[in-house]
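Enquirer: Show me how the following folds:
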Amino acid sequence: MTALGGVAMVTTCLADLSSVADGFGLVYGSSVTRDARTAPSDLDFVLVTAEPLTDQLRATLATGIRQAHSGHGLPIDQEVPYENKLTATYEDVAAACSLTCFPQLGSQQARPVTESDPYLYSEDFRLRLLLNALTTPHALIWGSIEALSTATAAAEQAVARLGLMLTMPTADFTAEPLVEALLRSPAGAEGKDYLGFSSPVHLFGVVSRGLAAMSDAGLVAPAGAGLWRFDSAGSQS
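Expert: Sure, this is the predicted structure:
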């Protein structure tokens, strides 16, 4: 009854997807961060590929994931449908990083999530979950580390942009208020009920790297002593 056994079984399942030539598979969430001495949790997994999987391959993967859970005594998370979290494409990564899955950002808000919410079945939530998988602690168990690194770098910059859009600073700023806005909504929603982030330290690193990438792109600039400012054009996009 271990997450490790479940992960090993998932990698065996992935070996059967020999026709998938390009991509990467991640385990993320509590199964990555949870101590081995605590109760087992479900395996959060996503397979990201250049092209969409066929229906048959997607069904094979879903069956393998379910068997990995049942074969190792792991609970299965039924809140989010498998169709919304097991597979994605590079195009989906780009869509998630565009932040169009947060339509309320114009009013400096990100929609909270509640259990049994029909929103869990939406395309917006599927992309939010993918962005979260790439920017929370995760483990590569299959595929290209280079492709993962590229996707993670884009996702980290997107999360930094998300933090800026939630806070809209008008003067020099630090990463800290962005992290706080990403961790908790103004109404107090947090964790899986909000944006899925739970580790302030890890998220601080994500936002800091994202701001550095934005600096390389000329969108923000370091202002000394951990401060950042927008470029001369004042771009916040």
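
Enquirer: CA only for contacts and neighbour counts going forward, please
Expert: Will do.

Enquirer: for residue 204, what are its contacts?
Expert: Residues in contact with residue 204, defined by CA atoms under 8 Å, 6 or more residues apart in numbering, are 175, 176, 179.

Enquirer: a strand runs through residue 25, doesn't it?
Expert: Yes - with DSSP: H, G, I helix; E, B strand; the rest coil as the criterion, residue 25 is part of a strand.

Enquirer: Share the number of residues neighbouring the residue nearest to it when sequence neighbours are not counted, please.
Expert: Excluding the flanking residues, the one nearest residue 25 by CA to CA, 6 or more residues apart in numbering is residue 47, at 4.3 Å. Residues within reach of residue 47, counting by other CA atoms under 10 Å, total 21.

Enquirer: correct me, but residue 47 touches residue 24?
Expert: Yes - shown here, residue 47 and residue 24 form a contact pair, counting by CA atoms under 8 Å, at 5.9 Å.

Enquirer: List the buried residues of the helix or strand hosting residue 141.
Expert: Using DSSP states H and E, residue 141 sits in strand 138-143. Along strand 138-143, these residues count as buried under the neighbour rule (16 or more other CA atoms under 10 Å): 138, 139, 141, 142, 143.

Enquirer: In terms of secondary structure, what does it contact?
Expert: helix 3-15, strand 23-28 (3 or more CA pairs under 8 Å, 6 or more residues apart in numbering; DSSP states H and E).

Enquirer: residue ranges for the strands of this structure, please.
Expert: Under the criterion DSSP state E, the chain contains strands at 23-28, 44-49, 87-89, 138-143, 220-224, 227-230.

Enquirer: Of these, which is nearest residue 214?
Expert: Distance to residue 214, taken as CA to CA, is lowest for strand 220-224 among the strands of the chain, at 5.8 Å.

Enquirer: and for comparison, fold this next one:
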Amino acid sequence: MVDETGTATGYFFNALYQAYVHRKTGVLTATNQKETVAIFIKEGVLIHATGFQEKILLGYLLQNKGLISEKQLAECLEQSIAENQSLGKTLVLNGYITIDILTAMIRKQAVLTVAALLIWPDIRFEFREMPSSEDAIIPVRIDILGTIYEAVRRVEKISIIKRYLWDPAFVFGKVPVSNPDAIRLTAEEAAVLEQVNGNRTIARIVEKGIIGENDAYRCLMILFSIGRIELLNA
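Expert: Model prediction:
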């Protein structure tokens, strides 16, 4: 069953956040005219992501860290395709890497994947609740909020951030959270959060000059993406 679909990046962040809060199990897909990315979630935790030639990206990350050789990678790539299983599972079963190493690399891969989604044009998102099928993978447990947090920090182009914050006339309000220290904010992010009062527009917060304009927009994007603030008049 399709639970929700949307085209705005705000939907993407909200779908991930709701999956985290309500411990949902399912698949969030992002599609444009050329590619599809699938993010697999189990009980509110990211366990796997496919797309952006994930086998090649994972292999590159492992090789770049000196954790596997070019020969080992080539052998495992061929085996994983033949046996229809993930490259990570093949590498672990063959004893080339540990599950801890796989978890760290898949977390890095997930951050790069989510960051890449932020610059996709004409993107459509869809979340489906469904049972988790893990036969072809070794599921790892990746914190969704932490992944979003790091991914947004990688976005440097202010034009992209402004586009996803919609209209400067929109107003943000703070979201009550039970554990505000779950993700530690930087001093700049905390300063911008203090300016959010349910009345100030995005433009007014930026104009306050607490920090530079680009950094203010980036901090607002981060705070929104991890569920610390919400749009009140969108």
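
Enquirer: TM value for the aligned chains?
Expert: Aligned and superposed, the two chains score 0.30 in TM-score terms (TM-score structural alignment, normalised by the length of structure 2); 119 aligned residues with a CA RMSD of 5.9 Å.

Enquirer: Mind jotting down where the strands sit in structure 2?
Expert: 2-6, 26-31, 36-42, 45-50, 124-129, 172-174, 229-231.

Enquirer: how about the ones you listed in TSV, adding mean neighbour count and distance to residue 162 of structure 2?
Expert: Formatted as TSV, those follow (neighbours: other CA atoms under 10 Å; distance: least, CA to CA, whole Å):
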stretch	mean neighbour count	distance to residue 162 of structure 2
strand 2-6	13	19
strand 26-31	22	21
strand 36-42	21	23
strand 45-50	22	27
strand 124-129	20	19
strand 172-174	21	14
strand 229-231	20	14
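
Enquirer: Throw those into JSON lines and include distance to residue 202 of structure 2, thanks.
Expert: Shown next, in JSON lines, are the strands of structure 2 (distance: least, CA to CA, whole Å):
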{"stretch": "strand 2-6", "distance to residue 202 of structure 2": "23"}
{"stretch": "strand 26-31", "distance to residue 202 of structure 2": "27"}
{"stretch": "strand 36-42", "distance to residue 202 of structure 2": "30"}
{"stretch": "strand 45-50", "distance to residue 202 of structure 2": "31"}
{"stretch": "strand 124-129", "distance to residue 202 of structure 2": "25"}
{"stretch": "strand 172-174", "distance to residue 202 of structure 2": "7"}
{"stretch": "strand 229-231", "distance to residue 202 of structure 2": "10"}
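
Enquirer: Could you pull out the helices in structure 2 for me?
Expert: 9-21, 54-64, 70-82, 87-93, 99-117, 144-154, 158-164, 187-195, 202-207, 213-225 (DSSP state H).

Enquirer: what's the angle from the longest helix belonging to structure 1 to strand 44-49?
Expert: With secondary structure taken from DSSP H, structure 1 has its longest helix at helix 145-167. If you take axes from the mean of the first three to the mean of the last three CA atoms, to 10 degrees, helix 145-167 of structure 1 sits at 110 degrees to strand 44-49.

Enquirer: For helix 145-167 of structure 1, name the packing helices and strands.
Expert: Short answer (3+ CA pairs under 8 Å, 6+ apart): helix 145-167 of structure 1 packs on strand 23-28, helix 90-97, helix 123-135, helix 175-183, helix 200-216.

Enquirer: what's the closest of the ones you listed to residue 61 of structure 1?
Expert: Ranking these by proximity to residue 61 of structure 1 (CA to CA) places strand 23-28 first, at 11.4 Å.

Enquirer: just to revisit the earlier point, for residue 205 of structure 1, see how far away the residue nearest to residue 25 of structure 1 is.
Expert: Distance of residue 47 of structure 1 to residue 205 of structure 1, given as CA to CA, to the nearest Å: 24 Å.

Enquirer: Could you do residue 167 of structure 1 as well?
Expert: In this view, residue 167 of structure 1 and residue 205 of structure 1 are 18 Å apart by CA to CA.

Enquirer: between those two, who's got more neighbours?
Expert: Of the pair residue 167 of structure 1 and residue 205, residue 167 is the one with more neighbours under other CA under 10 Å, namely 18 against 15.

Enquirer: The more buried one touches residue 179, doesn't it?
Expert: No - applying CA under 8 Å as the test, residue 167 of structure 1 and residue 179 come out as separate, 9.9 Å apart.

Enquirer: re the thing from before, turn the helices and strands packed on helix 145-167 of structure 1 into a markdown table, columns for distance to residue 162 of structure 1.
Expert: Listed next are those as a markdown table, based on distance: least, CA to CA, whole Å:
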| stretch | distance to residue 162 of structure 1 |
| --- | --- |
| strand 23-28 | 21 |
| helix 90-97 | 9 |
| helix 123-135 | 11 |
| helix 175-183 | 8 |
| helix 200-216 | 10 |
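
Enquirer: Of all those, which one is nearest residue 222 of structure 1?
Expert: Once those are compared by CA to CA, helix 200-216 is nearest, at 7.3 Å.

Enquirer: List the buried residues in the closest one.
Expert: Those would be 203, 204, 206, 207, 208, 209, 210, 211, 212, 213, 214, 215, for helix 200-216 of structure 1 by 16+ other CA under 10 Å.

Enquirer: so can I have TSV of these showing distance to residue 95 of structure 1?
Expert: Converted to TSV, the buried residues of helix 200-216 of structure 1 look like this (distance: CA to CA, whole Å):
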residue	distance to residue 95 of structure 1
203	21
204	23
206	19
207	19
208	22
209	20
210	17
211	20
212	21
213	18
214	18
215	22
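
Enquirer: Which member of the contacts of residue 204 of structure 1 is positioned nearest residue 66 of structure 1?
Expert: Relative to residue 66 of structure 1, the closest of the contacts of residue 204 of structure 1 is residue 179; by CA to CA it sits at 34.2 Å.

Enquirer: ok, residue 230 of structure 2 to residue 192 of structure 2 distance?
Expert: In terms of CA to CA, residue 230 of structure 2 sits 14 Å off from residue 192 of structure 2.
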